[in-house]
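Asks: need coordinates for the below:
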Amino acid sequence: MRIVLVLEYDGSHYCGWQSQPEGCSIQDALEAAVSRIAQEKIRVITAGRTDTGVHALFQVVHFDTQAQRPITAWVRGVNALLPADIAVLCATETSDQFHARYSAVERRYLYVLLNQSVRPAIHHGRVGWYHSSLELEKMQIAANYLIGRHDFSAFRAAECQAKSPIRTITHLNIIQQGNFFLFDLRANAFLHHMVRNIIGCLVYVGKEKYPPGWMHELLSSCNRTYAAPTFSPAGLYLAGVKYDSGWSIPEIAETPIFPDLSMPMNNSR
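Replies: Predicted coordinates:
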C-alpha cells in the first residue's frame, strides 16, 4: 500500500530535509514516527528536499507499507510522535504508480523578506531580512526576465546535482505590504539554491546596485560568479506541489504565513 502525506514544518532547528547520520533532519524525525505507527521500518520519498533552515507549508511525501491502519493513524498517530515543529496535515492512500517527486508538475516557493533598518526578533528564523530600502517596481521588472524556459546556471549552487540547468518558471510575482516583501515563485522544478540565489539578485536590483536589465544579462551569462551571494534560508517556504488531478492528492485550506501576508498556500491554482 502506498500512502501520501502532506506536511508542514519549521525548519529552523533541523539540518534540512535529507536524512543524516546524526539524525538531525526532518526526514529522520518523520521516518521514526511513521515507523512506530507502521511497526516496520519506513522510508519516505519527498517531492523536494529543503535545505537547512528552510520551512514548508505544503510538503508532499509518499511511502510504502504492509501495515493496515486507518487514515487517521497516519495523521493523528504520527503527529503524536513528531516534534511540535513538524506536523502531518492530511494523508491518503494512492496508486503504486504515484511518486511524490516524479509525478509533480509544479513546485511553488514563497520567500518572506522583512525590509527594515534593524534585524527582527519576533520573526527571527522565519523571515529574511535586509536593512536598506528596496524598490519594488525595479525588482518586479527584473523578475519578469526570469519567466519562461531558461538555462538557470547563473542561479545554481556549485554542488547542484541536477543533470540539466534548464527550468521553466511559470510565475514570479512580488508584493509589498508594509515592511514585508513576499516573493511568489512557481516552476516545473528548481535547482539547488535557485530560489535563494534569485532573491539575492533581486535584492541587488531593489537596492539599486544594478538596473533591472542586469537580471537579463546575468541569466544570459550562465555564470554563477557574476550573481549575488545566496540569500538567507530563513524566509523560504515550500508552499505547494502540484500534481495532475487524476492523482487526487489532497489540498489544504488557505493558510497565511503571517496575519498581514494572507495568500493562498495550497496547491490549487
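
Asks: for the rest of this, base every contact and every neighbour count on C-alpha atoms.
Replies: Fine.

Asks: would you map the strands across the stretch 51-200 of the chain?
Replies: Using DSSP state E, counting those that start in this stretch, the strands of the stretch 51-200 of the chain run over residues 55-64, 86-94, 104-115, 128-130, 148-151, 166-177, 180-187.

Asks: here's the other one to compare against:
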Amino acid sequence: MQGSLSVEAALSLSLFLFFCFCLIMPMKMLDRQRQIQAVMESVGEELSQYAYVEYCFRSAEEGGAEVDVGRAEDTATSVLAAAYASARILGEINREWVEAVSFEGTDIGEDEMVHIVMRYRMRLPFSVLGVSSIPVEQVCSRRMWNGADGGRFGDGDRDGNGEEDEIVYIGKNSTRYHRLRTCHYLYNDLKAVDLGAVGELRNEAGGRYSSCGTCGGGSGGTGSGGAGSGSMGSSGTVYVMPYGSSYHVSKSCRSIIAYVQAVPLTQVEYLGECSYCRGK
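Replies: This is a model prediction of the structure:
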C-alpha cells in the first residue's frame, strides 16, 4: 500500500512540475520577445538619428547655393541601412532563441520613416506534438530625425497632396486656431490710461474695467487715490485692452502674455477657426 502511494506521489509531483513549466514557458517566450523588441527599438532610434546627418549633407551650402546631391543613391542607402540594422540586431540578441530569421519588408527612408520588420521562428524548450518552434513577427517604426520643416528635400510646409499648407496661429492652451496674428485673442493691443480715468472707460462690449487679479491693477479701485499706491508708482498709469475686462499695472502681467505659436493648419484644424478671425 505504501509503495503504491509513493508511485502516485511521484507521478503527481512530476505532472505538477510539468504543468508549472508549461505555464512558465509562455512568460519566458514573451520576455525573449521583449528583449528582442528592445534591441530593435534601440537600432531604430540610432538610424533615425543618423538620418539628420544625411539631411545635413543634402542641404549643404556652397557659396550660398544649395547643393543637390540627387536621390539616385536613396535605394542603395536604404539597402545598406537595412543590412546594418539586421547585423546590429542579430549581433545583440541570443541567437539560440531564434531560427529562420528574415528582415524582408524592412525599409529605411520611405515616407521619412524607419521600418524594421523581423520575422523568425522562436525555438521551444521542447517539441510539442512535433512542433519545435513557432513563427513570430516584430516591427519597429520610427520617424526620422530629419531636421526639416515639412520635408527632407525642401518641400516646406506641405500637406499630403504636396500643396503649401497654410500657417495659422495658436496660443497657450488654445481651443481655436487663428488666421490673423493680430487677432485680439492673441495680440495685446495695450493702451496706457490714467488710473483716475479707468472708471469712465468701456471696452468694446460696453463693460467696465475691473482690477486685475494677478498684477493688482492698482488695488485701489478706480479712484485717483490708487495713484499713490506703492504698486502703481508715481505716474498712476494703467493698461487696458479694447476687448479686455481688467486694467493692469504692468505690461508684462502674466495674465495677458500671449504664448503664440505658428503651426501648419493641418495640425490644428480639429480645433476649429476663431470666430473673430473668420469675420475679418
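
Asks: TM-score for these two?
Replies: Aligned and superposed, the two chains score 0.23 in TM-score terms (TM-score structural alignment, normalised by the length of structure 1); 98 aligned residues with a C-alpha RMSD of 5.6 Å.

Asks: N197 of structure 1: which of the strands of the stretch 51-200 of structure 1 is closest?
Replies: For those, the distance to N197 of structure 1 is smallest for strand 104-115, at 11.6 Å, taking C-alpha to C-alpha.

Asks: for the closest one, buried residues please.
Replies: Residues of strand 104-115 of structure 1 classed as buried by neighbour count (16 or more other C-alpha atoms under 10 Å): 104, 106-115.

Asks: now for those: which two are most distant?
Replies: When the buried residues of strand 104-115 of structure 1 are compared pair by pair using C-alpha to C-alpha, the maximum separation belongs to A104 and N115, at 33.1 Å.

Asks: and after the helix or strand hosting G3 of structure 2, which helix or strand comes next?
Replies: Counting by DSSP states H and E, the secondary-structure element that holds G3 of structure 2 is helix 2-58. Moving toward the C-terminus from helix 2-58 of structure 2, the next helix or strand (DSSP H and E) is strand 61-62.

Asks: going on from that next one, what's the next piece of helix or strand?
Replies: strand 65-66.

Asks: helices or strands up against that following strand?
Replies: Under the contact criterion of 3 or more C-alpha pairs under 8 Å, 6 or more residues apart in numbering; DSSP states H and E, strand 65-66 of structure 2 touches no helix or strand at all.

Asks: the residue nearest to M215 of structure 1 when sequence neighbours are not counted: how many residues sit nearby?
Replies: Leaving aside its sequence neighbours, M215 of structure 1 sits nearest to A142 (C-alpha to C-alpha, 6 or more residues apart in numbering; 5.7 Å). Using other C-alpha atoms under 10 Å, the number of residues around A142 of structure 1 comes to 22.

Asks: repeat that for R167 of structure 1.
Replies: For R167 of structure 1, the count of nearby residues is 18 (other C-alpha under 10 Å).

Asks: how close does it get to A239 of structure 1?
Replies: Computed with C-alpha to C-alpha, to the nearest Å, the distance linking R167 of structure 1 and A239 of structure 1 is 18 Å.

Asks: try R108 of structure 1
Replies: For R108 of structure 1, the distance to A239 of structure 1 equals 5 Å [C-alpha to C-alpha].
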